[in-house]
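Asks: Structural data only, the sequence is not supplied:
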């Protein structure tokens, strides 16, 4: 019988890899993790979730200062450069790296730096490390290598004015005009951030509406507020060419339109990081997007090799990735916490932010489920009036006969926090998952959580 140096080897130290490694280690497994960056945290910490949300927070503070009349006693509105605002994100990143590095040390997880390469199904070589190449012998493997922006070959991303959602964090100036191609979550978030810095933004959307997976009313609200903040949204447009020169970028669209901008940002699609892993040596073949196929236990076609996080595709969220890693590890160690992650709340950090969980109105209508709507508008809540954040609403969808909660949709300040109250009630069994909970529960006043009570009463009034 073969001897294994490690019970578990995890490839990738992002949220998915961390979740798998920590749970395995806490269950007594000998664990190693391989990371190709100098610091742990993955793209979530260094290129995606953390920096973009830290950027957003700083920009939101700037908007508050520049638009709130109370601050005029301190001084006139101020202009902030993108690199200066980015320093706030760098501070948060360093704190996250320090915290996560401590996790691995505390739980006796061996951390290797380099590129993982499968020699065979159980042996993984670490290439490009500062020391000589090492080979780890693993009984079980978790592939948690994440994803990167999909980059079409006909756009020169080496040009100093053409960026993708990773390289935009190296932007050393603040453009006056910016074209963003792709109006998904990342594109919409960056449109909000740059518009908040006073940049004139063209958001080019190959589809016919923003974030079509959202409830229609929430999608419409996002469109309105992006336009209200100076973003020009161009629907049903595809690029013909993107050409950069010394002074800027010319974007030619298939419709014949031409845009001349200072900088161009590509935010259209991501690919799984599965190339150069030596997967051909273990009999695994990614799809055209570099993603691996798994079963409901997160196993690939090779029984002892699991895959979690962005590398398996949907939902490609940091929150889901951590839970996927932990759950796949639970399946391996046989504890009681395994679950297949398929009910994930949406958190979109535009300005204002968006969050939802459960069914949309369109889905309930198509399924012919008799639902009703309870609404609460933030402009009517005392807490929103106090904080000066009147934009937004909470929408609760519920079954008109049983009053069971079917969907929660929130748009506005703190939406990603507010949604979790509704999520918790939706997860309850029987009569505990009904509109009555919000009516029969006393909420602190004034709070944003009170929106649930207001929405529940509004919905109750619609039932006859």
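Replies: Here it is on my side, so go on. Being a predicted model, the structure only gives us computed values, none of them experimental.

Asks: hey, let's count contacts and neighbours off CA atoms from now on
Replies: OK.

Asks: Pull the contacting residues for residue 250.
Replies: By Cα atoms under 8 Å, 6 or more residues apart in numbering, the contact list for residue 250 reads 242, 243, 244, 258, 259, 260, 261.

Asks: hang on, isn't residue 118 packed against residue 278?
Replies: Yes. Using Cα atoms under 8 Å, residue 118 is in contact with residue 278, at 4.9 Å.

Asks: In three-state terms, label residue 140 for me.
Replies: Assigned by DSSP: H, G, I helix; E, B strand; the rest coil, the conformation of residue 140 is strand.

Asks: State which helix of this structure is the longest.
Replies: The longest helix of the chain (DSSP state H) is helix 82-106.

Asks: Who are the packing partners of it?
Replies: Using 3 or more Cα pairs under 8 Å, 6 or more residues apart in numbering; DSSP states H and E, the elements in contact with helix 82-106 are helix 42-46, helix 49-67.

Asks: how far away is the residue most central in space within the chain from residue 174?
Replies: The centroid of the chain falls nearest to residue 317 when counting by Cα atoms, centre = their mean (4.4 Å). Distance, residue 317 to residue 174, using Cα to Cα, to the nearest Å: 28 Å.

Asks: here comes the other one, which I'd like you to weigh against the first:
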């Protein structure tokens, strides 16, 4: 076990950054009777996840999704005069969610006696931090060990003027005040696709500029194609294989010219192409840690940076850059700090949730991966439009797709497209994690599901797949 730090240090451990990764580490260390401090440069705790990323975008998406449901439901809406809300109006709900999250997360630190220090951290040596306080004053604090969990920020190319009032990144877009009629979104990754759904749901005209040849190429192709279809069907213009050459901000519009010579004009532009690790202000070179060109830090299997008392977790180390995984990384790193190693690892199949409209979630292998590996698999599908619960809720767009081994019936991958996909996926994930033969398609056939529910899609998909392998 890691012994208590010598009295010459102020703390046993200091965690820098209060997002999910930092919280996971701080809670594990504090519950193990360590003296822990949390340094957070922002005025409130929670990190980018709470204030600019996961929570705000998902809260916005929820509000827009409910607006779409209201306007499409004949019981409530007037088709000749649909309800319209501005981006600024739906931000009010988002802001209330953020406030509740900050209050909740703050109670965790208070209950576990973790001291929160608001300020900018910078290493003086491997055991000492200089903290620049919000009033400009500076303090020195020391610890036996450190956790870097400073997260990431949107990548900003130097040839785009982000100080212009009509040019945004995925953080500053939350300060958008006017009601745009059109937006150019540069970057069709997860963030770009989510905001394309959000703004299109508000009736904004969208040009979604994708530098690749299809959306979200890490997804199963069928799911990626379904997203493309539904975005286009809603009116989003998707431009594949394009890169910007020039972005010009004017008083009343933004004009973008692509490398191929296309010219697009819109009320504003959202640049959502890549992220950079928040490492530049930490003075890491002083202690022998060298970030890469994207500001990310390399770590070993226990999240140690190579400097024996400095660990790093979350977005600052890159993949998988998921809030859910970051919290687990924090706990694993803290265990390694306490015990010298940690047998627990991130699960092999980490579920992904993409909060577009409709929603997407996946776990395990794609068809393309299984084909490349020459695995004899089969597919079982359940279309939401055939489920009673989906018909009742008027959420009939989407499907559940099971990939399983033809001979053993082991579930190899699950892909879901449609409302509540990120919730539905966890039923299948639980079965995939079962050992000693517990991961089997037959489970979904033999068990009894509540009726009517969306969970019933697993039985429908399993039977559909079984019909393909039974003579």
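Replies: Thanks, I have the structure now. All of these numbers come straight from a predicted model, not from anything done at the bench.

Asks: Any idea what the TM-score comes out to?
Replies: TM-score for the superposed chains, counting by TM-score structural alignment, normalised by the length of structure 1: 0.98, backed by 464 aligned residues with a Cα RMSD of 1.4 Å.

Asks: on that earlier part again, ok, which pair from the contacts of residue 250 of structure 1 is furthest apart?
Replies: 244 and 258 (13.0 Å; Cα to Cα).

Asks: who has more neighbours, those two?
Replies: Using other Cα atoms under 10 Å, the more surrounded residue of residue 244 of structure 1 and residue 258 is residue 244, with 22 against 15.

Asks: how about the more buried one, what's its match in structure 2?
Replies: Using TM-score structural alignment, the partner of residue 244 of structure 1 in structure 2 is residue 249.

Asks: Surely its match and residue 167 touch.
Replies: Yes. If you go by Cα under 8 Å, residue 249 of structure 2 and residue 167 touch, sitting 7.2 Å apart.

Asks: shared neighbours, these two?
Replies: With Cα under 8 Å, 6+ apart as the test, residue 249 of structure 2 and residue 167 both reach residue 161.

Asks: about what we covered before: once aligned to structure 2, how far is the longest helix of structure 1 on average?
Replies: With mean Cα distance after the TM-score superposition for structure 1, helix 82-106 of structure 1 departs from structure 2 by a mean of 0.4 Å once superposed.

Asks: which ones are touching the counterpart of residue 421 of structure 2 in structure 1?
Replies: Alignment note (TM-score structural alignment): residue 421 of structure 2 maps to residue 415 of structure 1. Contacts here follow Cα under 8 Å, 6+ apart; on that basis residue 415 of structure 1 touches 347, 353, 354, 355.

Asks: rerun that using 7 Å as the cut-off
Replies: Residue 415 of structure 1 makes contact with 353, 354, 355, according to Cα atoms under 7 Å, 6 or more residues apart in numbering.

Asks: Show the buried residues in the residues you listed.
Replies: 353, 354, 355 (16 or more other Cα atoms under 10 Å).

Asks: Take the contacts of residue 250 of structure 1 and keep only those in strands.
Replies: Judged by DSSP state E, the contacts of residue 250 of structure 1 include 242, 243, 244, 258, 259, 260, 261 as members of strands.

Asks: so of the helices and strands packed on helix 82-106 of structure 1, which one's packed in deepest?
Replies: helix 42-46 (a mean of 23; mean count of other Cα atoms under 10 Å).

Asks: contacts for the longest helix of structure 1?
Replies: With contact meaning Cα under 7 Å, 6+ apart, helix 82-106 of structure 1 is reached by 39-41, 45-46, 50-51, 54-55, 58, 171-174.

Asks: corresponding residues in structure 2 for it?
Replies: Using TM-score structural alignment, helix 82-106 of structure 1 lines up with residues 87-111 of structure 2.

Asks: The buried ones among the contacts of residue 415 of structure 1 in helices, which ones?
Replies: Short answer: those have none in helices (DSSP H).
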